[in-house]
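Engineer: here's a sequence, model it:
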Amino acid sequence: MKSPIEMLEHWVATQGDKVYLKQPINGQYKEFTWKDVYDQVQQLAGGLRHLGLVPGDKIAILSKNCAEWFITDLTLMYAGYVSVPIYPTANADTIRYTLEHSDSKAIIIGKLDSWPEQEAGISGDMLRLSMPYETMPAQYQWQQLLSLGQPLKDVPLPSLDSVMSIVYTSGSTGKPKGVIHHFSSYSWTAEAAIKKVKLSPDDRVMSYLPLAHITERVVIEGGSIYSGVSVAFVESLDTFIEDVKRAAPTLFFSVPRLWSLFQKNIIDKIGASKLNLLLKIPIIRSLIKNKIKAGLGFSQCHTFASGSAPIPPSLIEWYHNIDIDISEGWGMTENSVFSLVHIPFNSNKIGTVGKPVEGCDIKQSDQGELLVKSPGLMQGYYKNDELTQASFTDEGYYLTGDLCTIDDDGYVFITGRVKDNFKTSKGKYVAPVPIETKLAKDLHIEQICVIGSGLPHPIALVQLSEGANLQHREEVRTSLKATLDNINIHLESHEKVDAIVITDEVWSVENDILTPTLKIKRHILESRYIERLEDLRGGQIRWENEL
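Structural biologist: Sure thing, here's the model as predicted:
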């Protein structure tokens, strides 16, 4: 197994003049060859040494995705530093906590949307270094860093058993935890990913999901380092679709929220009934499918994937009907994310997260919890030996906290979280995720969270889709009522949902309802709403202002 730096040097030697990174600036690509990247890695490493930073020091990265993020990360690996990625949407409190908990000695800051609000999270004595974008004040700018001292050359290759990064979880249930990954866990997983997805130097990928999240870091950044593919970035949210079209990716990885927005845009342009009709006409069907793919920039894409949160099976089925087969995967920060994946896509197994990748071993606990063992597992939680010890079985399996079922063919269904299950006032336990999956088939619903700890029955909190928000309230109420009644018939008596409540406030990262990877913080919604829902009974559909 080779380290990322060995792979970087391999590509410099074999295709050094080939373009590796494509950074859009004012609508035009700034391109970096493999040799360009390696040169900047050595120059930046020399600058960091010149500033007195020594191997083993923790250095944080706070930036949206860009070519310099990759270059910075490779530099920290090359020079023996420990990287601490921070989400570019993190608030000041989270930034402060992460920097202090990780003992970071410096922070490298890049593209940010709201740096004035975030700056308070960085103490005055923290060494700030800046990527070449308009961002918060820093002691040293990118070009200065590249010219400080001498390029660092002839350094020992990183040992596979040394710490590469402390990756903080997105904090869906409290303070983020610092997950320690060695080079070995990262390298093994990145190699497993390219083998499963079958990436080659001729492929093209895009990097736009947060690199602070382990999925993007392993599958896209790691995948590029180990396969030699080129990577294009996104300039801004406004240019996203144009950036995708220009990049023409052959692999496209996204999250359920974005797949849902793509679906909405397609339906808005064509109309749901018209689209269904056109897809039934043999002569026109292929033309429509190709036009949709071209409109999204997917004309040359051979692999589509979704992760970070559960995607409704109904959404995968919808895309399957237009020849876009979305392979769902499953993983966690603690196991380098790439453990289970639905590749090759099997339309008979929609709703599963696939099978374990080669080298990954899984089993169920007596309670139905998914247990995972692989070379991609973390070394532990930073500064928390007690939690580390409690997170593994005696046999070395990681306790994922996810409940699952495994069918006769070895495909895994994730059925919920151990901690998500709640007890109603009647003393019965309810698993909310299967109920959410059923309700999510109603296209009026964009996001859903079932709560009910201490209530007689569960209540579903809902965010409507944009289209549903434009409809008359009574039309939406009738549809949701029909959906709810149809589902309640098939639920156990203690599981029946007493009401659907459409909330006023938009669920977002900014108001702390969503994590940076757009997972819903169930405990936050429960704390904000539970006391207002006690009197709802009998399958009602209510807007929040009707409570």
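Engineer: make it CA atoms for all contacts and neighbour counts henceforth
Structural biologist: Fine.
Engineer: please name every helix or strand in contact with the helix or strand where Ile71 lies.
Structural biologist: For Ile71, the element it lies in under DSSP states H and E is helix 67-79. On a contact count with 3 or more Cα pairs under 8 Å, 6 or more residues apart in numbering; DSSP states H and E, helix 67-79 meets helix 4-15, strand 19-25, helix 34-50, strand 82-86.
Engineer: residues in contact with the helix or strand following the last one?
Structural biologist: It refers to strand 82-86. Toward the C-terminus, strand 82-86 is succeeded by helix 92-102 as the next helix or strand (DSSP H and E). Under the contact criterion Cα atoms under 8 Å, 6 or more residues apart in numbering, helix 92-102 has outside partners 58, 60, 84, 86, 117-123, 166, 168, 176, 178, 382.
Engineer: ok, now stretch 238-245?
Structural biologist: So stretch 238-245 is contacted by Met206, Phe233, Val234, Glu235, Ala294, Gly295, Leu296, Gly297, Phe298 (Cα under 8 Å, 6+ apart).
Engineer: which of these lies closest to Ile25?
Structural biologist: Glu235 (6.5 Å; Cα to Cα).
Engineer: who's in contact with Ser83?
Structural biologist: Contacts of Ser83 by Cα under 8 Å, 6+ apart are Lys58, Ile59, Ala60, Ile61, Asp73, Leu76, Met77, Met164, Ser165, Ile166.
Engineer: could you also give me the structure for this next sequence, so I can compare it with the first?
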Amino acid sequence: MSDTQSQFENRPPSVAVLLLERIEATPQAEAYRYPVPSANGSGPDAWKSYTWTEAAERVFAIAAGLMDLGVEAEQRVAIASSTRVDWILSDLGVLCAGAATTTVYPSTNAEETAYILADSDSRVLIAENAAQLDKVRERRSELPQLRHIVLIDGEAEAADGEPEGFVLTLDRLMERGRAHLEKQPNAVKDAISAIRADQLATLIYTSGTTGRPKGVRLPHDCWSYMAKAIAETGLATRDDVQYLWLPLAHVFGKVLTAGQVEVGHVTAVDGRIDKIIENLPVVQPTYMAAVPRIFEKVYNGVASKAKAGGGAKHKIFQWAAEVAREYAKVTQDNFRRTGVASAPAALKAKHAVADKLVYAKIRAAFGGRLRACISGSAALAPEIGYFFAGAGIHILEGYGLTETSAASFVNPGEAYRTGTVGKPLPGCEVRIAEDGEILLRGPGVMQGYHNLPDKTAEVLESDGWFHTGDIGELSDDGYLRITDRKKDIFKTSGGKYVAPAEIEGQFKAVCPYVSAIVVHGADRNYCTALIALDEIALTGWAAGNGLAGRSYGELLASEEVRELIGGYVEQLNSGLQRWQTIKQFRVLPRDLDVEHGDLTPSLKLKRPVVEREFKDLLEEMYTGAREA
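Structural biologist: As a prediction, the model looks like this:
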């Protein structure tokens, strides 16, 4: 075992132990901040806080309440809720009881929710509201093992045929827990002491593009390791304020909760995506994590607003954007060579002017104190990354999978390099297979897929190496660059290999109106693209181009928009190899979203789903229709 790995040999067996240590170290420090909507819903939200001691009281009450319901070690307790402080406290309660959390996205339909609950053998479901409760009641006959449903919001009214006490509120669960602790004061601490490092802590079901989702088994040691490894990177400190909106049913959001317990900083929690812009100036976070789609939307919004503001404003923005990219590239390159993020005097002068005119406003929109953003789940277009870096919003890309507890690589602070996912976390080993596939090994790797030994054997070797399915390359000094998903790379009928994600990323950097793009061309004689456009950005463009009043749907079908996007496709093609160029494209009749199944809940593109849904448009582009 390497020296780096040995640093983690003596880590506690679980995050539950880390929580006890955190409470002892900083009992009265602020732990969580959460919004409370105004009484009539018309005014701004108020924000309240829990100290670590206050949070722990609720966590232990939930843990004891679950034990009072008969939940035993490693038995599963599911959580179906949006991102909110109650999700975090409930999850910690499950872990402190020695049980295991099954995560369920609140957007999951009734059929798949029932499958996850049944496959995981979940005994209790913590449901956010009546909508989540109704989904389970609809499939109740398929869930004989489900003993209780705990409702976070609303009243717990029994339905016909349900046994007494089958549904109870979260408040009632905590009341039972407190009563349980009066009789057995050490019940929770004893349960925490009994937790083994290899004991199941979490079952996260991957949102597959085809077939049933697979349950990823992550033991307590994965989260304890991740908490320690995140702290070791130094990316977060005790003084930080994190803004957490990511879905906690997803491994990216979940790992941030473990890291916070170890570091001890404040986390402001609100999963309402439509509240992000409103919340950031209020919370004023020093760091936050997001997915590329969020940064793309911010960039497109700023670019389209500048264009709508008229020729002068648009020219200033374009100039400032180029200065930002140049400044980021030069300073990162100089830091790599000399250890100092310097720039020539002329470039610094231009950057200072652009900062006053453009960048300062962007930073203010993020709350004005943002030190760094962590980006993961998918690749961020480098040109967008360089833009934000030059504007003073430092986006540190990371990399990991559900099967590796989310964080395997992350860019290291000042030494970050846009276009890479950084270096491996302490304790994580990496190697590149002969075909370019990234293989990982370390304490963060899953135990396997739940009830699927054959599927486990396909990706997890007996010596611990996990096959990620991603293609990448390592620099001499250990920075990893992801080039594409192994299964997404295709070969044209002319025998040329194409990495669609690379082309898609370049298009997102040149077109401020794109929401999503799918490049297609497997076994075809040329490449085509399906392009979805952002409604806000597009309607902003329409207002300044004589098309005000047209609906989003009318704009998508218009010749004017086709010509607009065609110009950006030509711009994209000018920088591609001949076999990569987009010969034809179609503007999709709607945006891609989670509700239609085009995106995962973490906003990752489901390529096969989109290609199936818009098969007719794809076929049309290969049957003599007009070219772009």
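Engineer: counterpart of Ala45 of the first structure in the second structure?
Structural biologist: Under the alignment by TM-score structural alignment, Ala45 of the first structure pairs with Ala63 in the second structure.
Engineer: could you give the number of residues near that match?
Structural biologist: 31 (other Cα atoms under 10 Å).
Engineer: what does Asp523 of the second structure give?
Structural biologist: As a burial measure, Asp523 of the second structure scores 14 neighbours (other Cα under 10 Å).
Engineer: which part of the second structure lines up with the helix holding Ile71 of the first structure?
Structural biologist: Going by TM-score structural alignment: helix 67-79 of the first structure matches residues 85-97.
Engineer: distance between that stretch and the chain's centre?
Structural biologist: Between the centre of stretch 85-97 of the second structure and the centre of its chain there are 20 Å (Cα atoms, centre = their mean, to the nearest Å).
Engineer: hmm, back to that, can you give me the buried ones in the helix holding Ile71 of the first structure?
Structural biologist: 67-79 (16 or more other Cα atoms under 10 Å).
Engineer: so which of these comes closest to Ile350 of the first structure?
Structural biologist: The closest of the buried residues of helix 67-79 of the first structure, once distances to Ile350 of the first structure are taken by Cα to Cα, is Phe70, at 33.9 Å.
Engineer: measure that closest one to Arg49 of the first structure for me?
Structural biologist: The spacing between Phe70 of the first structure and Arg49 of the first structure, counted by Cα to Cα, to the nearest Å, is 19 Å.
Engineer: tell me where the stretch 101-250 of the first structure has helices.
Structural biologist: For the stretch 101-250 of the first structure, the helices defined by DSSP state H, counting those that start in this stretch occupy 115-118, 142-147, 183-197, 214-215, 223-227, 240-247.
Engineer: where is the longest helix in the second structure?
Structural biologist: When the second structure is parsed with DSSP state H, its longest helix is helix 311-338.
Engineer: need the counterpart of Ser224 of the second structure in the first structure.
Structural biologist: In the first structure, Ser224 of the second structure lines up with Ser187, judged by TM-score structural alignment.
Engineer: the nearest residue to its match once chain neighbours are set aside - how many residues pack around it?
Structural biologist: Distances taken as Cα to Cα, 6 or more residues apart in numbering put Ser3 closest to Ser187 of the first structure, at 6.1 Å, once the chain neighbours are dropped. For Ser3 of the first structure, the count of nearby residues is 20 (other Cα under 10 Å).
Engineer: how close does Ser3 of the first structure sit to Asn290 of the first structure?
Structural biologist: Applying Cα to Cα, the value for Ser3 of the first structure to Asn290 of the first structure is 40 Å.
Engineer: quick one: the top strand by length along the second structure aligns where in the first structure?
Structural biologist: Counting residues, the longest strand found in the second structure (DSSP state E) is strand 466-474. Under TM-score structural alignment, the alignment places strand 466-474 of the second structure onto residues 398-406 of the first structure.
Engineer: the matching stretch against the second structure, how far on average?
Structural biologist: Here stretch 398-406 of the first structure, set against the second structure after superposition, deviates by a mean of 1.0 Å using mean Cα distance after the TM-score superposition for the first structure.
Engineer: hey, where'd the helices end up in the stretch 301-450 of the first structure?
Structural biologist: 313-320, 385-390, 432-439.
Engineer: got CSV for the ones you listed, with distance to Gln139 of the first structure and mean neighbour count too?
Structural biologist: CSV is the format used below for the helices of the stretch 301-450 of the first structure (distance: least, Cα to Cα, whole Å; neighbours: other Cα atoms under 10 Å):
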stretch, distance to Gln139 of the first structure, mean neighbour count
helix 313-320, 48, 17
helix 385-390, 36, 12
helix 432-439, 48, 20
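Engineer: and those: which comes nearest Gly401 of the first structure?
Structural biologist: With Cα to Cα as the criterion, Gly401 of the first structure lies closest to helix 385-390 of these, at 11.9 Å.
Engineer: contacts for that closest one, please.
Structural biologist: Gly380, Tyr381.
Engineer: just stretch 179-196 of the second structure next, same as before
Structural biologist: By Cα under 8 Å, 6+ apart, stretch 179-196 of the second structure touches 13-14, 16-17, 60-61, 63-65, 68, 96-98, 220.
Engineer: many thanks, have a good one.
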